[in-house]
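Asks: what shape does this take:
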Amino acid sequence: MPTFDKYKLQPSPLITIDGREQETTNFQLQAAPPPDAGNVSGTVRRPDGTAIPFATVQLFDSNGLPFEHTNSNPAGQFIFPRVPTGSYFITASEPNFLTPLRISLTVLSNRTTSVPIVMQVDPDANENAIFGIVQSPTDNQPIGDATVELFRVTGTTTEMIGIVSTNGQGQYLFPNLVNGTYFISASKPGFLSNQSSQTVVSDRDFAPINVFLIADPDANTGTISGVITDATNGQTLANATVALYSITNGVENIIDITKTNAGGLYLFGDLLAGIYRVKATIQEET
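Replies: Below is the predicted model of the structure:
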């Protein structure tokens, strides 16, 4: 049967004996409160029974809130003493292992509840991660909702292997990366895209890569484009001369000239707010 205090352990005053004195010390014991707590103990192990030392063991209350934590000793053992009676959950954490599902348990008055915790090896434990912030170079303000692409370089081959968006703090994360050479590219409408230098990661590296995006000075401009075709047969016309006119107070002035491509397409970009007209022709020498 387990034992518990019926009375609190009470010390006496100091007693000095110089010779053949016979001192008497009487004192009163205070009744101990009835036991309303118990212990939680156990061992953290691998599936094969091998102990896992120095694992963090977390005890949660019945509402799932953290109550107390401790570490397993070199033999994988842990104990939570004097835990108030009631219902709890328990789990453990250790690098290179997966956190098990929380185990429910009940603490009884003046009893020890034993809980074995088994942890599986994390198959991705030795993989790497690349993380960072996309921000403005002028004031270091984070840029949210930017698109970040991750590329892996193998020899002369470059492969895009991931694409994410930054959060409100401009942060991004690419986890579970195999050893190798990587770089990122960041972009967002209204900014000029940018690309990082290459970074090599291996054996559980967590590599930070921050990227700056410069505001596009032509972000608030428009484009005019189209396809030039033969009016009789609809065939697209390559190398047609296309002139762009700006119209101010009814006066037309040419501000740019281009030619259609092999598919008959033309494009004028970086156009400020205004009124424009496009004229096209094909001329031949006689």
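
Asks: could you use CA atoms for every contact and neighbour count after this?
Replies: Will do.

Asks: show me the strands in the stretch 1-150 of the chain, by range?
Replies: Counting by DSSP state E, counting those that start in this stretch, the stretch 1-150 of the chain forms strands over residues 37-45, 56-61, 66-71, 77-84, 86-93, 103-107, 112-114, 117-118, 128-135, 147-154, given from the N-terminal end onward.

Asks: so what's the most centrally placed residue in the chain up against?
Replies: Centroid-nearest residue in the chain, with C-alpha atoms, centre = their mean: Leu173, separated by 5.0 Å. Residues in contact with Leu173, defined by C-alpha atoms under 8 Å, 6 or more residues apart in numbering, are Ala129, Ile130, Phe131, Gly132, Val164.

Asks: need those in CSV with distance to Ile257 and neighbour count, can you?
Replies: Listed next are the contacts of Leu173 as CSV, based on distance: C-alpha to C-alpha, whole Å; neighbours: other C-alpha atoms under 10 Å:
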residue, distance to Ile257, neighbour count
Ala129, 49, 18
Ile130, 46, 22
Phe131, 45, 15
Gly132, 43, 16
Val164, 39, 15
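
Asks: looking at those residues, which one is closest to Asp203?
Replies: Ala129 (10.2 Å; C-alpha to C-alpha).

Asks: residues in contact with the residue nearest to the closest one when sequence neighbours are not counted?
Replies: Among residues not flanking Ala129 along the chain, Pro175 sits closest, at 4.3 Å (C-alpha to C-alpha, 6 or more residues apart in numbering). By C-alpha under 8 Å, 6+ apart, Pro175 lies in contact with Glu127, Asn128, Ala129, Ile130.

Asks: give the burial count for the second one, as a bare number.
Replies: Just to be clear, that refers to Asn128. The tally of other residues near Asn128 (other C-alpha atoms under 10 Å) stands at 20.

Asks: from what I see, it and Pro208 are in contact.
Replies: No. With contacts defined as C-alpha atoms under 8 Å, Asn128 does not count as touching Pro208, sitting 11.2 Å away.

Asks: distance check, the residue nearest to the centre of the chain against Ala31.
Replies: As defined by C-alpha to C-alpha, to the nearest Å, Leu173 lies at a distance of 59 Å from Ala31.

Asks: let's see this one next to it:
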Amino acid sequence: MLIEDKYILKDSNPFKMQPYEEATINLELEKNPPCYSTLLTGRVFDRDSPISNATVAVFDRNLNPLFHTTTNEEGIYNFINVLNPGEYKVVASAKYYSTSTAKCIVLRPNDVYELSFSLKTNSALLNGLVYGKILMEGRNMAIPDAIINLKSSDDPNKIIYRTTSNNNGQYIIYDILPYKYIMEVKKVGYLPFNPIELTVETYKFIPLNVNLIRDSSNSTGTISGTILSHKVPVSNTAVFLYSLNARGNETIVQVQVTNKYGVYLFSDVSNGSYMVKCKLQNGEDFQRNITI
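Replies: The predicted structure follows:
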């Protein structure tokens, strides 16, 4: 005769007894949940070949994870007396394979449910992958919006793959056909980077960080704007760029004249504090403080 627990083992918190003390310890028992005899079993395979170490995961109807297991050398998995009767969704996955669709099942008491999965090779990872960060040399700062090109080693003028770094300097290029490539990285304001030769192979993930050097000779900026009078652009207006020192003294460093659309542009402006003023003879004055 099978003897089963009716209640779950309950324990109290640790306590100390003092001499002549009368201790009272109350415990509230919880009923042991019923144990149903259920079996979910099946096979994970690629065409006719079993996939070992594949993961089979069981979710509730809202895709909240509950249990998972792995397949044996024959691609077989089992959930024995683990799942209570009810509705579940089951998903299978394996390294280098795409995740299967979620299959809905309904388990009943003392039921055996067979569910197998045929996985397809993950085309995105079947080929190679290159990833890493674009950083500023010596400062370990991320460089966003850098352009990363992969070119064929046979034709360096032909770009085959291209991406850009994100705000954290990260980039990734996947599904790269196995071959020999030349990788180049470009970013305005940084010195040209010596191209890197790399060999991409099937299922090969290549980590590659690149450090760029700031181009100090190309660190200047521009100042531009529009001169208006009563919301109408004013052409042929003289615009003056003043530099401001620590004491607030003003020195004219550039002069421009607006075009027919009232637009002016100062180029090759170094870091510092500036003020822009404009004047049309016998006309109106305009000024604005600017810090670069």
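
Asks: picking up where we left off before, can you list the contacts of Leu173 of structure 1 in a markdown table and add distance to Gly144 of structure 1?
Replies: As requested, the contacts of Leu173 of structure 1 are arranged in a markdown table below (distance: C-alpha to C-alpha, whole Å):
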| residue | distance to Gly144 of structure 1 |
| --- | --- |
| Ala129 | 20 |
| Ile130 | 18 |
| Phe131 | 14 |
| Gly132 | 12 |
| Val164 | 11 |
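
Asks: looking at structure 2 now, which of those residues still hold up?
Replies: Among the contacts of Leu173 of structure 1, the contacts conserved in structure 2 (both residues aligned by TM-score structural alignment, their matches' C-alpha atoms under 8 Å) are Ala129, Ile130, Phe131, Gly132, Val164.

Asks: closest to Val115 of structure 1 among the residues you listed?
Replies: Using C-alpha to C-alpha, the shortest approach to Val115 of structure 1 within the kept ones among the contacts of Leu173 of structure 1 belongs to Ala129, at 34.0 Å.

Asks: now do the contacts for that closest one.
Replies: For Ala129 of structure 1, the contacting residues are Leu173, Phe174, Pro175, Asn176, Leu177, Arg204, Asp205, Phe206, Ala207, taking C-alpha under 8 Å, 6+ apart as the criterion.

Asks: does Phe174 of structure 1 count as helix, strand or coil?
Replies: Look at Phe174 of structure 1: counting by DSSP: H, G, I helix; E, B strand; the rest coil, its state is strand.

Asks: my guess is it contacts Gly132. True?
Replies: No. Applying C-alpha under 8 Å, one finds Phe174 of structure 1 not in contact with Gly132, separated by 9.4 Å.

Asks: neighbours of the residue lying closest to Leu198 of structure 2 once chain neighbours are set aside, how many?
Replies: If the residues on either side of it in the chain are set aside, Leu198 of structure 2 comes closest to Tyr181, at 5.4 Å by C-alpha to C-alpha, 6+ apart. Residues lying near Tyr181 of structure 2 (other C-alpha under 10 Å) number 24.

Asks: ok, and for the helix or strand hosting Tyr181 of structure 2, which residues are buried?
Replies: In the assignment (DSSP states H and E), Tyr181 of structure 2 maps to strand 179-186. Residues Lys180, Tyr181, Ile182, Met183, Glu184, Val185, Lys186 are the ones in strand 179-186 of structure 2 that count as buried (16 or more other C-alpha atoms under 10 Å).

Asks: post-alignment, it versus structure 1, mean distance?
Replies: The superposed strand 179-186 of structure 2 is, by mean C-alpha distance after the TM-score superposition for structure 1, a mean 2.2 Å from where its aligned residues fall in structure 1.

Asks: quick one: residues in contact with that strand.
Replies: 146-153, 156, 192-201, 210.

Asks: what subset of those residues is buried?
Replies: For the contacts of strand 179-186 of structure 2, a neighbour count by 16+ other C-alpha under 10 Å gives the buried set as Ala146, Ile147, Ile148, Asn149, Leu150, Lys151, Ser152, Ser153, Leu198, Val200, Glu201, Val210.

Asks: closest to Tyr96 of structure 2 among the residues you listed?
Replies: Distance to Tyr96 of structure 2, by C-alpha to C-alpha, is smallest for Glu201 among these, at 13.9 Å.

Asks: wait, that closest one sits on Val130?
Replies: No. Taking C-alpha under 8 Å as the contact criterion, Glu201 of structure 2 and Val130 are not neighbours in contact, 10.6 Å apart.

Asks: related to what we said a few turns ago, top of the contacts of Ala129 of structure 1 by number of neighbours, please.
Replies: Of those, with other C-alpha under 10 Å as the count, Leu177 tops at 21 neighbours.

Asks: who's in contact with it?
Replies: With the criterion set at C-alpha under 8 Å, 6+ apart, Leu177 of structure 1 makes contact with Glu127, Asn128, Ala129, Ile130.

Asks: am I right that Ile257 of structure 1 is in contact with Thr241?
Replies: Yes. Taking C-alpha under 8 Å as the definition, Ile257 of structure 1 is a contact partner of Thr241 at 7.1 Å.

Asks: hang on, the earlier thing: okay, the strands of the stretch 1-150 of structure 1, which one's buried deepest?
Replies: Counting by mean count of other C-alpha atoms under 10 Å, strand 117-118 has the highest mean neighbour count of these, with a mean of 22.

Asks: tell me the helices and strands packed up against that one.
Replies: The elements that strand 117-118 of structure 1 packs onto, with contact taken as 3 or more C-alpha pairs under 8 Å, 6 or more residues apart in numbering; DSSP states H and E, are strand 37-45.

Asks: relative to strand 103-107, how tilted is the strand it packs on?
Replies: With axes from the mean of the first three to the mean of the last three C-alpha atoms, to 10 degrees defining the directions, strand 37-45 of structure 1 sits at 150 degrees from strand 103-107.

Asks: got the buried residues for stretch 93-102 of structure 2?
Replies: Taking 16+ other C-alpha under 10 Å as the basis for neighbour counts, the residues of stretch 93-102 of structure 2 that come out buried are Ser93, Ala94, Tyr97, Ser98, Thr99, Ser100.

Asks: not counting its neighbours along the chain, what's nearest the fourth one?
Replies: Read it as Ser98 of structure 2. Ranked by C-alpha to C-alpha, 6+ apart and with sequence neighbours excluded, the top spatial neighbour of Ser98 of structure 2 is Asn122, at 4.6 Å.

Asks: how about Asn194 of structure 2: what's its closest non-neighbour residue?
Replies: Closest residue in space to Asn194 of structure 2, ignoring its immediate chain neighbours: Glu184 at 7.1 Å, by C-alpha to C-alpha, 6+ apart.
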